[in-house]
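In: what shape does this take:
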Amino acid sequence: MTARELNAAGITDPRLRAAYRHCRRLNARHGRTYFLATRLLPPARRPAVHALYGFARWADDIVDVPEATGDVPDPGGTPGGHHGTGAARRAAALDRLAGDLARGLAGGAGAAPVIVALADTSRRYAIDHRHFADFLTAMRSDLTVTEYAHYGELRAYMHGSAAVIGLQMLPVLGTVVPRAEAAPYAAELGVAFQLTNFLRDVGEDLDRGRIYLPQDLLAAHRVDRDLLRHCRDSGRTDPRVTAAVREFAALTRAAYRRAAPGLPMLDPVARPCIRTAFVLYGGILDAVAADGWAVLHRRAAVPRGRRALVAADGLLRVTAARLAGRRAAVRAAGHLPPFPRPEEVR
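Out: Predicted coordinates for the structure are as follows:
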């Protein structure tokens, strides 16, 4: 993390600075789209986003570590190499993470870097601790739950795995309306992002034994686990699978539509960041379609040129928002006539 960001956030303690830098490295390494969008936030707010991402990333890595490696990561950034079955090892690692989190949020010393940064962010922005507990509950369910009977069940799971991420982010982003008014849209955007990941990662999740596409949706197209496994192993496509994937994509696009009204509720200087993530994640759906819905065989990605264009647009919007904010501040001091807010930051 750059010294400029840490200084802007008022983070001066050496241990805290090191912890936030650790989280930034996790974000840069694993969350390309997320990290790119975060760069559009004011520098003072970026460390908090990296801390939130770092915690979520670490818990997710604990759950998804390959059985064969025998290495379960701990929040400090090193493999654990714990003994026991894969599921038991990962469950134990989540328990340790939960204990470390509780101590860190209570102000205890000796916590791992991810928890040090997360606890500091939680205090600075008054983030409800229940969001972290709900997230860990969802992560634990991934150790035993391998499929969902219907969309309602999947939505219940995504409250903890995705919606709470949006709710954690909201205090950091800031709003121009009461936070409670914006909260449902922030939660829905978290759901939309995760549905996108589920669609993109159907093949990889199947290899982990999990199917996030609801069973009733698959059954409506005469798709079951055996057919998915056959297509994955053979490299072949099947029109029934394609139809099911297309329907899941339509459900995902509906989530984006429900989340969209929340974008204008955000602080103007935060909107370009979230809009960029909104457009890039939504672009994954277009990439999946352009790739012939072959999610069982490869991971679709937004083309690099498209990513660059969206990022450039976001940068322009950031500049416009910051200029508008400065003019508003000067105007409030009585030095400028009224200046209309640019269309870009509406």
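In: when you work out contacts or count neighbours from here on, use the C-alpha atoms and nothing else.
Out: Fine.
In: residue contacts, R179?
Out: Neighbour list for R179: 170-171 [criterion: C-alpha atoms under 8 Å, 6 or more residues apart in numbering].
In: quick one: neighbours of the closest residue to P214 other than its chain neighbours, just the number.
Out: Of all residues not flanking P214 in the chain, H150 sits nearest, at 4.7 Å (C-alpha to C-alpha, 6 or more residues apart in numbering). The number of residues packed near H150 is 15, by other C-alpha atoms under 10 Å.
In: quick check: H150 touching Q215?
Out: Yes. With contact defined as C-alpha atoms under 8 Å, H150 reaches Q215; the gap is 5.9 Å.
In: where does the closest residue to E204 other than its chain neighbours land in three-state SS?
Out: Nearest non-adjacent residue to E204, counting by C-alpha to C-alpha, 6+ apart: L296, 7.6 Å away. Of the three states, L296 takes coil under DSSP: H, G, I helix; E, B strand; the rest coil.
In: so who does L296 touch?
Out: By C-alpha under 8 Å, 6+ apart, the residues touching L296 are 201-204, 228, 231-232.
In: next up, for comparison:
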Amino acid sequence: MASASATPPPRCPPTPCAASCCAWASTSSRDWYEDRLSIPADTSDRSVGEDTSAREPTGVRLACTATARGRLPPHHNTDGNQRVSLKAMRARLLGRLDQDYAYCQAVQRTYGVSYYFAARFFPPETRRAVYALYGFVRYPDQWVDNPDEVAITPNSERASEAWKAQTRTKLDAYERDLVRALHGEPVDLPPLRAFADVMRRYNIPLRYPRDFLNAMRMDLERTRYATFEELQTYTWGSASVVGVMMCYILGETSPQTLEHAATMGLAMQLTNFLRDVGEDWQRGRIYLPHEELARFGITEAQIAQGTVDNRWRAFMQSQIARCRQLYADAERGVRLLPRRVQYPVLLGSRLYAAILDAIERNGYDVFRLRARTTYTEKVKLAARTYIEWRRSY
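Out: Presented below is the predicted three-dimensional model:
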């Protein structure tokens, strides 16, 4: 998560014109993300691939080191009196890792339908890594968004604080276990094992998953945002760094590419916010900037009542226009990626942007109607996007 003490980008112009918001988004966001895409020099935030092999060994040596330290139980052959060979241990570890990746795939297939559809067009190794990234981010997101899944429900102030403490403890343990997995120590959750493998393979800096987890912690403490730039202190960690980590998996990490990826993450997160206004209100959260709501005369009482009037429709139109401009800005970075991964990235962008079309078809009623695309619509969009990609990229 971006530091709250960092200097935010300039404020959105105090005009209700959607076009001016779009122009702002394409300029100030660039400065905002450039500031956060600089990788610090201290070793605490380096990726595992950048550190010494003695401290953070890679590959199968990782698991072997853990075994030598006594962290894994000894394994014996069928005779029961000899340890298994290194080759057999390697096969066993790789087999479990395959299961971990398969688990992450199942998680994305269940919870991330739109992007799962696009991810299937990645090359096999890239696809596995994308599944692991999704699996890693899904667990914390589920914890902070679904309090009813824990023993304590936040119906009272005391229960709410207890639930927050429980969830904060989970997030802290999750981060510690990620670091342990990176050092070759055994951990329980399959997404952590798979994502640690991805971080080593693709040299993903540790600061990015930490930024994500900090944003999840922020969800426990903050439920309102005064301005769009304040909201960006949250969306940087909750979404933009996911786009940045994708760039490491896709094999292109130039500053310009990272900037476009961060913008795409922002566009997708804002799309989620618009789709889930009603659900977020039930969780006690409003991710729509107060300044922009007030500009259209919208109050929290109106959101609580789910009122869809001309003011709400005008507000949603301005928000959707900004999202579409952000998608357009982000898609300019697709050309910078290796050709073999361009199409699924472009398709993922188009599938998420199609949610905005669904919101419009529903008359901007995001309180009672779920904006979604059907499988048939996804297939048609995939075909149109493929033709466009072959002709224009």
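In: make TSV from the contacts of L296 of structure 1 and add neighbour count and secondary structure to it.
Out: Below are the contacts of L296 of structure 1 laid out as TSV (neighbours: other C-alpha atoms under 10 Å; DSSP: H, G, I helix; E, B strand; the rest coil):
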residue	neighbour count	secondary structure
D201	20	coil
V202	23	helix
G203	24	helix
E204	18	helix
L228	22	helix
C231	18	helix
R232	21	helix
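In: hmm, which two among these are most spread apart?
Out: D201 and C231 (14.4 Å; C-alpha to C-alpha).
In: helices of the stretch 1-150 of structure 1, start to end?
Out: Along the stretch 1-150 of structure 1, the stretches classed as helices by DSSP state H, counting those that start in this stretch are 3-8, 14-30, 32-38, 46-64, 86-105, 113-125, 129-141.
In: what sits up against the fourth one?
Out: So that's helix 46-64 of structure 1. With C-alpha under 8 Å, 6+ apart as the criterion, helix 46-64 of structure 1 contacts 1, 5-6, 9, 20, 23-24, 26-27, 30, 38-39, 72-75, 90, 93-94, 97, 114-115, 117-118, 121, 136, 139-140, 142-143, 168-169, 172, 208.
In: helices and strands around the lengthiest helix in structure 1, which ones?
Out: Determined from DSSP state H, the single longest helix within structure 1 is helix 304-332. Where contact means 3 or more C-alpha pairs under 8 Å, 6 or more residues apart in numbering; DSSP states H and E, helix 304-332 of structure 1 is packed against helix 271-290.
In: 10 Å instead, please
Out: Secondary-structure packing of helix 304-332 of structure 1 (3 or more C-alpha pairs under 10 Å, 6 or more residues apart in numbering; DSSP states H and E): helix 32-38, helix 271-290.
In: which one of the ones you listed is the most hemmed in?
Out: Across these, averaging neighbours per residue (mean count of other C-alpha atoms under 10 Å) puts helix 271-290 on top, at a mean of 21.
In: that one: average distance to aligned residues in structure 2?
Out: Helix 271-290 of structure 1, aligned to structure 2 and superposed, deviates on average by 0.8 Å (mean C-alpha distance after the TM-score superposition for structure 1).
In: where does that helix end up in structure 2?
Out: Aligning helix 271-290 of structure 1 against structure 2 (TM-score structural alignment) gives residues 342-361.
In: end-to-end on stretch 325-342 of structure 1?
Out: End-to-end distance for stretch 325-342 of structure 1, by C-alpha to C-alpha, to the nearest Å: 11 Å.
In: setting aside sequence neighbours, what's the nearest residue to D267 of structure 1?
Out: In space, and not counting its chain neighbours, D267 of structure 1 is closest to T175: 4.6 Å by C-alpha to C-alpha, 6+ apart.
In: my guess is the one you found meets L266, correct?
Out: Yes. Counting by C-alpha atoms under 10 Å, T175 of structure 1 touches L266, with 4.1 Å between them.
In: mutual contacts of these two, please.
Out: A182 (C-alpha atoms under 10 Å, 6 or more residues apart in numbering).
In: quick one, what contacts R232 of structure 1?
Out: Here R232 of structure 1 is in contact with 202-204, 206-207, 226, 294-298 (C-alpha under 10 Å, 6+ apart).
In: all helices for the stretch 201-350 of structure 2, in order.
Out: According to DSSP H, counting those that start in this stretch, the helices that the stretch 201-350 of structure 2 contains are 207-221, 228-235, 241-250, 255-275, 277-282, 290-295, 300-305, 310-331, 339-361.
In: and V187 of structure 2, which of those helices is closest to it?
Out: Nearest to V187 of structure 2, of these and by C-alpha to C-alpha, is helix 207-221 at 16.8 Å.
In: the closest one maps to which residues in structure 1?
Out: Residue span in structure 1 matched to helix 207-221 of structure 2, by TM-score structural alignment: 130-144.
In: can you give me the buried ones in that stretch?
Out: Residues of stretch 130-144 of structure 1 classed as buried by neighbour count (16 or more other C-alpha atoms under 10 Å): 131-140, 142-143.
In: repeat that for stretch 34-51 of structure 1.
Out: For stretch 34-51 of structure 1, the neighbour count (16+ other C-alpha under 10 Å) marks 34-38, 40-51 as buried.
In: quick one: end-to-end length of that stretch, please.
Out: 13 Å.
In: what residues in structure 2 pair up with that stretch?
Out: The aligned range for stretch 34-51 of structure 1 in structure 2 is 115-132, by TM-score structural alignment.
In: and whatever residue of structure 2 lines up with F248 of structure 1, how far from L351 of structure 2?
Out: By TM-score structural alignment, F248 of structure 1 lines up with Q319 in structure 2. Distance, Q319 of structure 2 to L351 of structure 2, by C-alpha to C-alpha: 18 Å.
In: next one: E161 of structure 2
Out: Distance of E161 of structure 2 to L351 of structure 2, given as C-alpha to C-alpha: 37 Å.
In: what do you get for M316 of structure 2?
Out: Per C-alpha to C-alpha, M316 of structure 2 is found 19 Å from L351 of structure 2.
In: now do G284 of structure 2
Out: Taking C-alpha to C-alpha, one finds G284 of structure 2 at 28 Å from L351 of structure 2.
In: for V366 of structure 2, same thing?
Out: V366 of structure 2 sits 18 Å away from L351 of structure 2, going by C-alpha to C-alpha.
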